[in-house]
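Asker: Starting from these lines, generate the structure:
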Amino acid sequence: MMYKFFMSVYKEMLLLKRDFGGLVILFVMPLVLIVTITLIQDTTFKSLSENRIPILLVDNDKDSISKTVMLNLQESGSFEVISTIDGIKATEISAKEAVFQGKYQLAIIIPAKLSADLQLKVNQNVEKIVSNFGMNEASENANTTKEIAPKEVRLYFDPATQITFKNAVKSAIDKMISQIETKSIYAAFQDQLGEGDETLFEQKSFITFKEIIPRVNDKEILPNSVQHNVPAWTLFAIFFIIVPLSINIVKEKGQGTQIRLITNPVPYFVIIAGKTATYLIICMIQFYLMVAVGVYLFPYLGLPILEVEGKLVLMSIVALFSGLAAIGFGILLGTVAKTQEQSAPFGATSVVLLAAIGGVWIPVFAMPKVMQVISNFSPMNWGLNAFYTVLLRHGSFLQLLPDIILLLLFFVLTTSIAIIYDKKKRAV
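Answerer: Okay, here's the model as predicted:
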C-alpha cells in the first residue's frame, strides 16, 4: 500500500513538472501579490506625517479661531494646509469646484466674524447666568439684546473620499471647535467673576484617554501591515491551490488515467492521499516563501520586518492545516465537476468568496451582522484567526486548537464526501 502511495505522489510530481509554467505561477504570483498589497496598505498602519494630505482652508474669519484651527491642522502632522489655488487666493466657490473635481480631498470654509460673534454669544450667556445669581447688576446691556445667528464651518469633501476619512475629519474638527468654545466660556467667567484671575478656572482636561498596549517581554505589541498581509495573502495563495488541483482531477477523468489507476487496482483513497501529500508540499513551500519575503525582502522595501522568532513552528502548523482544508475542497470540486470549464471558474470564484467572507479583504467586525455570522463558516477565517493568534496575540498551541480542529474537520468532511461520491458514481 505504501508503495502505491509513493508511486501516486511520484505521478503527481511528474504532472506538475510537465506544467512548469503553471508551477511558477503558483509560487511567483502570490509573492508579487503580497509585496504589492503590503506596499499599498503600509501607510494605513503608519502615521500620516509621512504622507500629508493637502486640504484647502478658506479663512473668512481672520481672527483667533481661524488661527487656532490652522495651527492645530498644521501641528497634527496629517495635513498640508493650502489657501491658494494655482497662485490665486481660494474662495468658497473656487475651493468647492476644486474639491468636487477631485483636485483636493477636503476644503474647510471658516465663516466671517466667527471669533467675534462667538465671543459676543458667550458673553451674553455668561452675563445671563451671573445676573440670575444676582452677581451682576448691570446685566441689561447691548450684548444681551442683540440676536446672534449660529455659525457653521462648512466642509467640502471629494465625492470619491471614503466615509471613514470623512468621519475622522469631521470628528477632529468638531473636537477642535468644542475646545475653542469651552476655553471662551472659561475666559468669560473669569472676566465676570475673577477679574481676570487666570487661576480661578483650571482649563486642563480632567478626563483623558490612554491606550493600553499589550506588552510581551517588556516590548509593546504594535500591529503593522506585514503582520496582517503576510498571513492573509498566504492563505489566499494556499487556497488558490484549489484551481490547479481540481483541474488535475478533472483532466485525469477525461483522459482515462483514473480508470487505469483504479483497475490496477489502486483504491481511490490512495490516489487522494498522493494528491494531498503532493499539493501539501506545494502549500508549505508557498508559506515559507511568503515568510521569507516578510523577513528578508520587506526591510529592503522600507516595510516592517515580519517577526517570526519563536513563532515559526506554530505558524507552520497553521499553514499545514490550512493547506489540508484547501486541498480537501479542491479534491471535492475536482471529483464533482465534469469538465475543466466547470472546475476552473467555480474554483477561482469560490476562493475569492471565501477570502471576502473570511476577513482577508475586509475585517470581519466591519461587516454586516449577517456576514459576520457567515464568516464563521469560512475556512479562511479559521486560518486567519489562527495566524493572528500566533502573530498578534502571542497565543499558545492550546489557543490554536479550536481553529486547527475546524480546518482538519473541513478536510476530513470534504475528502470523505469526494470518496463516497466517486464510489457511488462508479457503482452506477
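Asker: Going by C-alpha atoms from here, please, whenever you check contacts or count neighbours.
Answerer: Will do.
Asker: Check the burial of Phe240 by counting its neighbours.
Answerer: Other residues near Phe240 come to 23 when the count uses other Cα atoms under 10 Å.
Asker: Could you pull out the strands in the protein for me?
Answerer: 53-59, 79-82, 84-85, 88-89, 106-110, 154-157, 215-216, 219-220 (DSSP state E).
Asker: For the residue of the chain most remote from its centre, give me its contacts.
Answerer: When distances to the mean C-alpha position of the chain are computed (Cα atoms, centre = their mean), the maximum falls on Glu137, with 60.6 Å. Shown in contact with Glu137 (Cα atoms under 8 Å, 6 or more residues apart in numbering): Ser131.
Asker: here's the other one to compare against:
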Amino acid sequence: MLLYKLWRSFIKEILLLKRDIGGIVIIFVMPLLLIVTITLIQDSTFKNLEGSKIPIIFIDQDKSEVSKNIKAELENSKTFQLLTNFNEKSAQDAVFSGDYQMAIVIPENLTKDLNSNIDSKVQTIVSSFGLEGDSAKVKTAAPKAKEIHLYFDPATNVGFKNSVMNSVNKMVFEIENKKIYKAFQDQLGTTENLDENKNLISFKEITPRKGEMDVMPNSVQHNVPAWTLFAIFFIVVPLSINLVKEKSQGTSVRARISPTPYFVHILGKTFTYLIICLIQFLLMVAVGIYLFPYMDLPAFDVSGKMFQLVTVTLFAGLAAIGFGVLLGTIADTQEQSAPFGATSVVVLAAIGGIWVPVFLMPEFMQTIAKFSPMNWGLNAYYDIILRNSGIGGIAKELIFLFLFYIATVAISLFYEKKQNAV
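Answerer: Take a look at the predicted model:
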C-alpha cells in the first residue's frame, strides 16, 4: 500500500512537470548550452596560446652573445613574435598604452660586463686555492649587476607576468652557468666537453596511467562534471517553485490531511527529481562523448567509470533535492523561492570550485568551500575521472552528500510540522 502511494506521488510530480514546459527547457537545455559554450571558450583559448604567437617588443642594446642567446630562446619557444623596430621610450609608450602586452630591453654591454664579472669572480676563487694559471689576468673591480628591463601592460594577467619573468630568469641563469663553467675550464686548463655537463637535473611530469597510456587532463574532463553538478543543483528552482505552488493552491493541505504520511510526499519528489538528475547527467555525458569530437574538442572518456559516475550523480542529486525541498518549505511565495534559489545555486557553484578552482581562492574561502555540497560532488567526480578512484575513494564525499540530504529534509519536515501545528 505504501509503495502504491509512493507511485501515485511520483505520477503527480510528473504531471506537474509536464505543465511547466519552460521549466523542463531550463532543466535540460540550459546546462547543455552552458557546457558547450564554456568548453569551446576554454579549449579555443588553450589552442590559441599553443597555435599563435604573442607579439612582444624586443630591444637589443647589447648586440652580442648573451642578447643573441636570449633572443634565440624566445624565438624558439614558439610563444612569442619578436618586434624589434622600437627604442626603449617608444616601447614603453606602446606597452603602457595597451598596444602590446610586454617589452624586453637588453642593456648595453651586457655580455661584456657579464664576462668581466665572471672572470673576476672565477679568478678570485681559483687564486684562493693557489691554482692560478699561467694566463692569470690582473684583477679588476667587478662591474655592477646589469638589469634587463621588462615592461608589462598594466592590464596583463599576473600569471602571465610571472611566467615570462621566470622564463627570462631561467634563460639568464643557464647562460651564466655555462659561462662560469667555461671560465673554470679556461683557468684550470681542462678540455671536458661543456655539453656533457648540462641538464644534470631535469623535470619529468608523471601522470596517471590507463594501461600503457598516460591520462592527460583536458578542458572536457573538468567542464563535464562541473556543469553537470551545476545542472543538478539548478533543479532547486523548479522544485522549490512547485512546493510553493502546492501551498498556495491548497495541495499541501490535502496531502497533510490524507492518510498518507507527509514523508511519502517528499519521497515522491525525491524519486522524480533523481530521475531528472540522471537524465541531465546522461545528456551531458552524451554531449561529451558524441558531440564534442565533431566540434574539434577532446571526447569525454567514461570507460570503466560509468557506475562510479552514476553513483556520484545520484548522491549529488539527493543533496540538491534536499536543498530544494528546504527552500520550497520555508519560502512563502514564488517571488521568494525563484530568485533566492537561482542566486544560492550560483553562490554554491562559486564557493564549490565550479567557477574558480578552490586552490586559487583566499585561505578563508578555501575553508568555506569544504562545506559546500557542490565541492563534495566536484571532488568526487574529479577523483573518479582524473585520479582513477573507485567507490571506496569517494566514500567520504558520498556520505557528506547523503547526510546533507537527510539534514535538509529533516529540517523541512520539522518546519512543516511546526507551521501547521494546531
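Asker: so what number do they get for TM-score?
Answerer: The TM-score (TM-score structural alignment, normalised by the length of structure 2) is 0.93; 420 aligned residues with a Cα RMSD of 2.1 Å.
Asker: hang on, the earlier thing: switch the strands of structure 1 over to TSV; also include distance to Phe189 of structure 1 and mean neighbour count.
Answerer: Supplementary listing: the strands of structure 1 in TSV, determined by distance: least, Cα to Cα, whole Å; neighbours: other Cα atoms under 10 Å:
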stretch	distance to Phe189 of structure 1	mean neighbour count
strand 53-59	28	21
strand 79-82	33	18
strand 84-85	38	14
strand 88-89	38	10
strand 106-110	26	23
strand 154-157	29	18
strand 215-216	45	10
strand 219-220	44	10
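Asker: nearest to Gly254 of structure 1, of the ones you listed?
Answerer: strand 215-216 (55.4 Å; Cα to Cα).
Asker: Tell me the residue in structure 2 aligned with Val243 of structure 1.
Answerer: Using TM-score structural alignment, the equivalent of Val243 of structure 1 in structure 2 is Val237.
Asker: who touches that match in this structure?
Answerer: Neighbour list for Val237 of structure 2: Gly324, Ser337, Ala338, Gly341, Ala342 [criterion: Cα under 8 Å, 6+ apart].
Asker: picking up where we left off before, take the strands of structure 1 and lay them out in TSV including distance to Tyr186 of structure 1.
Answerer: TSV is the format used below for the strands of structure 1 (distance: least, Cα to Cα, whole Å):
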stretch	distance to Tyr186 of structure 1
strand 53-59	25
strand 79-82	29
strand 84-85	35
strand 88-89	35
strand 106-110	23
strand 154-157	26
strand 215-216	40
strand 219-220	39
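Asker: returning to that earlier point: from Leu200 of structure 1, how far off is the residue farthest from the centre of structure 1?
Answerer: Using Cα to Cα, to the nearest Å, we find Glu137 of structure 1 at a distance of 22 Å from Leu200 of structure 1.
Asker: so Ile65 of structure 1 sits right up against Ile180, yeah?
Answerer: Yes - at 7.2 Å, Ile65 of structure 1 counts as touching Ile180 under the criterion of Cα atoms under 8 Å.
Asker: between the two, which one's more packed in?
Answerer: More crowded of Ile65 of structure 1 and Ile180, by other Cα under 10 Å: Ile65, with 21 against 17.
Asker: Could you find the counterpart of the more buried one in structure 2?
Answerer: Under the alignment (TM-score structural alignment), Ile65 of structure 1 maps onto Val66.
Asker: which residue packs closest to that match, ignoring adjacent ones?
Answerer: Thr111 (5.4 Å; Cα to Cα, 6 or more residues apart in numbering).
Asker: tally of neighbours for the one you found?
Answerer: Residues near Thr111 of structure 2, counting by other Cα under 10 Å: 18.
Asker: Next up, the contacts around it.
Answerer: Asp62, Ser64, Glu65, Val66, Ser67.
Asker: In contact with the first one, which residues?
Answerer: Contacts for Asp62 of structure 2 (Cα under 8 Å, 6+ apart) come out as Ile106, Pro107, Glu108, Asn109, Leu110, Thr111.
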